[in-house]
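Asks: just to be clear, the model below is a prediction. Sequence and coordinates:
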Amino acid sequence: MVPSHATQGGVVPSAPEMDARLQEDRRTPAGRERTSRAEAGALPDGVFARLDGDVGLWQDGRRLLWSMNGYGAPLEVAAEVEVEVLTPRAAMNVMAAGYEPVVHPSAQGAN
């Protein structure tokens, strides 16, 4: 696993610095939600994205729809489909570098 600071130029950021970076990635200066676009096939495990109005967790190249009751069964999504990424860019970079996020038990058996 690659340490998270490897995606930040080799410097280990402090907790307040991480919070500030994540907040910058989450919100515009006006306070609006900041999202990005990406192809489904480019998403690392642990990223949350919206497709057709539904939010899901990407795991093993598939989408697990989220609900208040946990995660649903894995759904195949074509790699070239564009989705709206909700995960902050800095967090997504850490996941892409090899960090394995801990997921809710309802998502763990979805492989």
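Replies: Nice, thanks for sending it over.
Asks: switch to C-alpha atoms for all contacts and neighbour counts from now on
Replies: Noted.
Asks: count the neighbours of residue 55 for me.
Replies: By other Cα atoms under 10 Å, the residues close to residue 55 number 19.
Asks: hmm, it is touching residue 48, no?
Replies: Yes. Counting by Cα atoms under 8 Å, residue 48 is a contact partner of residue 55 at 6.8 Å.
Asks: please compare the first structure with the one that follows:
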Amino acid sequence: MLDSSRDPIQFNPGPHDVRIVQGAHVYYVRAIKRGELFLGGGLAGIEGLVFAATIGVLLHLRNAKDSHWKVGVVRYRRDGSGLIRVAHKEKATSLAGAEALRERLAAKVRAGGFAPERRGTS
């Protein structure tokens, strides 16, 4: 299991997530079912609970017939400054395709891909 206890992420890493520390950033390459969110957050209180429960039921019904996946790269600064961003995302039509895509994107992260562009360096 991933050690994310100190990460300021807004989701619980699952078995289809890869955590990579690269320079000043932490990356999660995530494979999730279509309809799930790369990042958490949203409504709070009873309104949020009712909304989440309603959406959860609808997504469950749709996902029971649908096997599509999304694979993406979530990035944030190790020092906690800045925003947590979805740096890249793609679609896959099967779990096997999502896992292969996740591994390809993880290799790209390890090679320096998806690093933020430096501003003011021309």
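Replies: Thanks, I have the structure now. All of these numbers come straight from a predicted model, not from anything done at the bench.
Asks: TM-score of the superposition?
Replies: After superposition, the two chains reach a TM-score (TM-score structural alignment, normalised by the length of the first structure) of 0.24; 50 aligned residues with a Cα RMSD of 4.7 Å.
Asks: where exactly do the strands run in the second structure?
Replies: Assigned by DSSP state E, the strands in the second structure fall at 17-22, 25-33, 69-77, 85-92.
Asks: between these, which gets nearest to residue 56 of the second structure?
Replies: With Cα to Cα as the criterion, residue 56 of the second structure lies closest to strand 25-33 of the strands of the second structure, at 12.4 Å.
Asks: ok, residues contacting the closest one?
Replies: In this structure, residues lying in contact with strand 25-33 of the second structure by Cα atoms under 8 Å, 6 or more residues apart in numbering are 16-21, 38, 63, 67-78, 98-99, 102, 105-106, 109.
Asks: same thing but 6 Å
Replies: 16-20, 69-78 (Cα atoms under 6 Å, 6 or more residues apart in numbering).
Asks: so residue 18 of the first structure belongs to a strand, correct?
Replies: No. Remark: residue 18 of the first structure does not belong to a strand; assigned using DSSP: H, G, I helix; E, B strand; the rest coil, it is helix.
Asks: and it, how far from residue 62 of the first structure?
Replies: Separation of residue 18 of the first structure from residue 62 of the first structure (Cα to Cα, to the nearest Å) stands at 28 Å.
Asks: more neighbours, those two?
Replies: Higher neighbour count among residue 18 of the first structure and residue 62: residue 62, with 22 against 14, using other Cα under 10 Å.
Asks: contacts only, for residue 90 of the second structure.
Replies: So, once contact is read as Cα under 6 Å, 6+ apart, residue 90 of the second structure ends up touching 70, 71.
Asks: swap in 7 Å and give it another go.
Replies: By Cα atoms under 7 Å, 6 or more residues apart in numbering, residue 90 of the second structure lies in contact with 70, 71, 72.
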